[in-house]
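1. Build me a model:
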Amino acid sequence: MTIISAEQVGNRLNDWRIAIRKHDVQSAKEMYTELKELLQEMEENQEVLTYYSLLEGKYKLILYERRGKKLNEQTELDCPSKTNDLIEYYFYLYKALYASYKRDYASAIGLFKIAEKKLQNIPDEIEVAEFHTKIANLYMLLRQSLISLHYIQNAIDIFKSHEGYERRLAAAFVISAANFMDIGDFKRAEGYYKEALHIANSLNDHFLTSQLYHNISILYAEAGESKKCIDALEKALSDDDYLSSCYFPHSMFMLIKELLSIDERTQALYYFELVKQKHATEKNPIYTAKMNLLYHLYFTEDMVKKAQTCFDEISILKELKDAEGARELSALAARHFEELGAIHQAYLFLKEAYHMEHPIIDWRNSDEKNEFTDFHFSHRCFRTNSVFQYIK
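-> From the prediction side, this is the model:
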C-alpha cells in the first residue's frame, strides 16, 4: 500500500476547511468521503489527525446548520500542544460552538474569549469574519443586540469584499435582521431578510430559502402580522429536504401557534396530527413538550387539568435547558388564562415567566460568575418559541 505524506493530506484538509467555511455543503461532503480514505493511507502524524478531528466537528455542525441534520454527541478532544496556531484556534472555536449548541452559554463565552486571543496569530481576514459571525450569533441569541451588531457589521464588510462567500453574507444579514427586530426596528430587519432571500434565490438554494422564510416569519409574528407569518411558514415548509430535516418541528410549532392565535383551530388540529405522525418515527423532546402545552392550553376544557398540564410541560422545558421556550410559553399561558377569566392561574404563569427572565445562565462555578458578571444574558435561541435557524 502506498503511504501518503501528511503534507499532502494537510493541503487537502485546507481545501476542506475553505469549503466548510463557505458553507459549500456538496463540495464539503465529497471531500469528507475522500479524506476518510486518505487518512487510512497517511503516514503517522498526530497534528494532521487533530486538525482533521476539529474540521470534522465543524463539518458536522455545518450539516446541522445548513441541512438540519441531527447533531449527535461529540467526542471530547484533548487540547493540542502549542505547535500550530490554527489548530489551537480551531480547538477553542469548535468547543465554543458546541457549548453554544448545548446551551451552555457561560462556557461558550469563555471559550470564545480564548479563541479570540488565538485568532490574533492568524493573518486570515475570512477567519476573522467567520469568528465575528459566530460570536455575533451568540450575543444575538442572548439579546445583547448592540454588541452583536458591532461584530456582525465587521463580518458583513469582509464577506462583501470576497467572492464565493455569498451564503456567509446571507447568514450575516440574518443576524443583523434579528438584532434590529430585537430593538424594535422591524422595517430595517425586514430589509436585511429580503437581502438574504435575494442571495438564496440567486444561488438556487432551496433549503437556505426555507430557513430564511422561517426566520422572517418570526419578524412578522413579533410585528403582529399573523397572515404574513403563516404565509412565510408555509413557504418554508414547501421544500422536501426541509420537511425531512430536524428543523421541521421548529416551523410546524410556529405555524400551529400562529394559527391558534387567530383562532384557526381546525387547521391547527390538522397540523397537530401531521406532527404526531412525524414524532412517531423521530422524537424531539423539546418540541413534544411545546406541542403538548399548546394542545392542552387551547383544547383541554377542565381548567385545573389545563393549568397543571401546562406547568408540567414548562417544567420539562426547563429541565431541557430551553429557558426561553419556558418563559415565552409561560407568558402565552398567562395571557390565555387571563382571557378565560382565570386570574389566579394567569398570575401564576405570569410569575413563572417573570422568574425565567433572570437566572437564565447556569453558572458552573463562582469564578465563572465573577468573570462574566457583565454578561448576564437572557437566553434567546428559539425566541417566542420560534427557532432562529442556525444558518450562521
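
2. rest of the way, CA atoms for contacts and neighbours
-> OK.

3. Residue 280: neighbouring residues, count only.
-> The burial count assigned to residue 280 is 8, neighbours taken as other Cα atoms under 10 Å.

4. In contact with it, which residues?
-> Taking Cα atoms under 8 Å, 6 or more residues apart in numbering as the definition of contact, residue 280 has no neighbours.

5. Repeat that for residue 245.
-> Contact analysis of residue 245 by Cα under 8 Å, 6+ apart lists 67, 68, 69, 70.

6. Let's see this one next, to set against the first:
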Amino acid sequence: MSTESVIPYDLVATKMNYWYNCIKNNRSAAAEKAKTEVEQEIKVMEENQDALVYFSLLDFRHQLMLEELYPNADLKIDKHYQELKETRGCQDLNGMLEYYYHFFMGMYYFRQKELVFSLNCYRKAELEIEAIEGDSTEKAEFYFKMAEVYYHMKQTYFSMNYAKRAYAIYKQEPAYGNRRVHCQFVIAGNWLDNMHMEEAMKHFKQALEDAEKFGENYLIRKALFNIGVCYTNLEEFDKASEFYLKSLDILKPKNDEFTARALYLLAYTKARQNDLRSSKKFYEKSLKLAQQNNIAETLATLKIVKGIYLDSDLDLVREAFEFFEEKKLYPDMEWYGICIGDALTEQGEIRGANEFYRKAIEARKQIRRGDFLNEI
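-> Predicted coordinates for the structure are as follows:
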C-alpha cells in the first residue's frame, strides 16, 4: 500500500464517532451507510490498534441496535458477543475503550435478561465514564441504561435518579427525541411501581404523544402497551384490553416477543374478567408464538394463566415461580404472588392463597435487601 493512499486513523475515528451517533439515535439506515463507509476506509487506514478495537466495539453496538429494532432478524448476536470477548482477551484496554467494552457488554446482558451481570458491567463502565470528556449525550445514554436496569430490578430510587439525569440532558438535545420517550417510559414505570397511578398515566400518555410526533412505530406500539399495563394495574380491564389490541395493530417492525407478551396480557385481563373463552383464545396464540421463539419468560407467565384460570393446576404456577426465582425476577414474584393470592382467596383456596402471599413477601424482602444486586 503506498503512503499516499493511507488514510489517517483520526479521520476514520471521526467517521466512527458519527456512526455511533446514528446508532444511539436508532437511525438504522444512516448507521448502515456509515458502517459501510468505515469498513471501506479501515482497509486503507494507517495502522492503529485502538481504532481497530473501537471498530469492533461499535460493530457489536450496531448489532445490539438492530436486535432492538428488528428482534425477529437472524443477527447472530451471540457470535458477535464471543468475538468481542476474544478481542478483549487479547487487548489491554483503558479509558474510553474500557468504558465502551463494559457498557456494551452490559447492554448485551440486559437483552439476555441477565440483569445482575448487566448491572455489574455498567458499574465497571461507570468507573471509566470520566474518559468520555465533553460528550453529555454519551453520559445521558449511560444514565438511561442504568435507570433501565435498576427499574427492572425495582430499585426505584436509583432508577428514577438516573432517568431524570438522562432526561435533563436529552431535553437540551432536539435530535434525541426518541431517547426522551424512552426516559418517559422508565419514569412512568417507576411511578407505577410506587402506586402513583395519575403520575404514571401522565408520563405514559406524554410518551405516546411524543412517539406519535416522531412517527416511530416501535415507540408508539410500546407506549400503547404501557398504557394498557397501567390500566391493568388500575384493574380497568376493558381499557387495558383496548390499548393492548391497539398496540397489536402496529405490525411493523415485526417483534414476536412483544406480540407474545401482549397476547399473554390479553389472556390475563380476559381471565380476570371471567371471559374464559377469550382468555383461552389469546392464551393459545401467545403460547404458539412463545414456543416457536423460545420466549422463556412468556412461557412461564402463561403457566400462571393456565394454572389459575383455565385448568386450576397450582403445580403449573409453582413451575412459573421456580423460573422467576432461578432468574432472580423478584419483582415478578412479588406482583404475581399478590395477584394469585387474591385470585385464590376469591376462589376459597385459602391454603394456596397463603402460599403465594408468602412468596410475594419473600420476594419483597429480597428486593429491599438488594442482595441480588451484589451476586456476581
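
7. So after superposing, what's the score?
-> The TM-score (TM-score structural alignment, normalised by the length of the second structure) is 0.85; 361 aligned residues with a Cα RMSD of 2.8 Å.

8. Put the buried members of the contacts of residue 245 of the first structure into a PyMOL selection.
-> Typed into PyMOL, the line below selects the buried ones among those, using 16 or more other Cα atoms under 10 Å:
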select buried, resi 67+68+69
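
9. okay, the contacts of residue 245 of the first structure in TSV with distance to residue 83 of the first structure next?
-> Rendered in TSV, the data for the contacts of residue 245 of the first structure read as follows (distance: Cα to Cα, whole Å):
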residue	distance to residue 83 of the first structure
67	34
68	35
69	33
70	33
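
10. In a markdown table, list the contacts of residue 245 of the first structure along with distance to residue 339 of the first structure and secondary structure.
-> Formatted as a markdown table, the entries for these read as follows, by distance: Cα to Cα, whole Å; DSSP: H, G, I helix; E, B strand; the rest coil:
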| residue | distance to residue 339 of the first structure | secondary structure |
| --- | --- | --- |
| 67 | 40 | helix |
| 68 | 37 | coil |
| 69 | 40 | coil |
| 70 | 39 | coil |
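
11. Pick the one among the contacts of residue 245 of the first structure closest to residue 336 of the first structure.
-> Closest approach to residue 336 of the first structure among the contacts of residue 245 of the first structure (Cα to Cα): residue 68, at 32.4 Å.

12. Can you tell me how far the closest one is from residue 211 of the first structure?
-> Relative to residue 211 of the first structure, residue 68 of the first structure is positioned 10 Å away (criterion: Cα to Cα, to the nearest Å).

13. how much space between residue 163 of the first structure and residue 126 of the first structure?
-> Going from residue 163 of the first structure to residue 126 of the first structure by Cα to Cα gives 11 Å.

14. Likewise for residue 312 of the first structure?
-> 46 Å.

15. Show me where the stretch 251-376 of the second structure has its helices.
-> Ranges of helices within the stretch 251-376 of the second structure are 256-272, 276-293, 296-305, 314-326, 330-346, 350-369, based on DSSP state H, counting those that start in this stretch.

16. what comes up buried for the fourth one?
-> Residues 316, 317, 318, 319, 320, 321, 323, 324 are the ones in helix 314-326 of the second structure that count as buried (16+ other Cα under 10 Å).

17. for the third one, same thing?
-> Within helix 296-305 of the second structure, the residues that qualify as buried are 297, 298, 299, 300, 301, 302, 303, 304, 305, counting by 16+ other Cα under 10 Å.

18. how about it, aligned to which bit of the first structure?
-> Using TM-score structural alignment, the residues of the first structure aligned to helix 296-305 of the second structure are 285-294.
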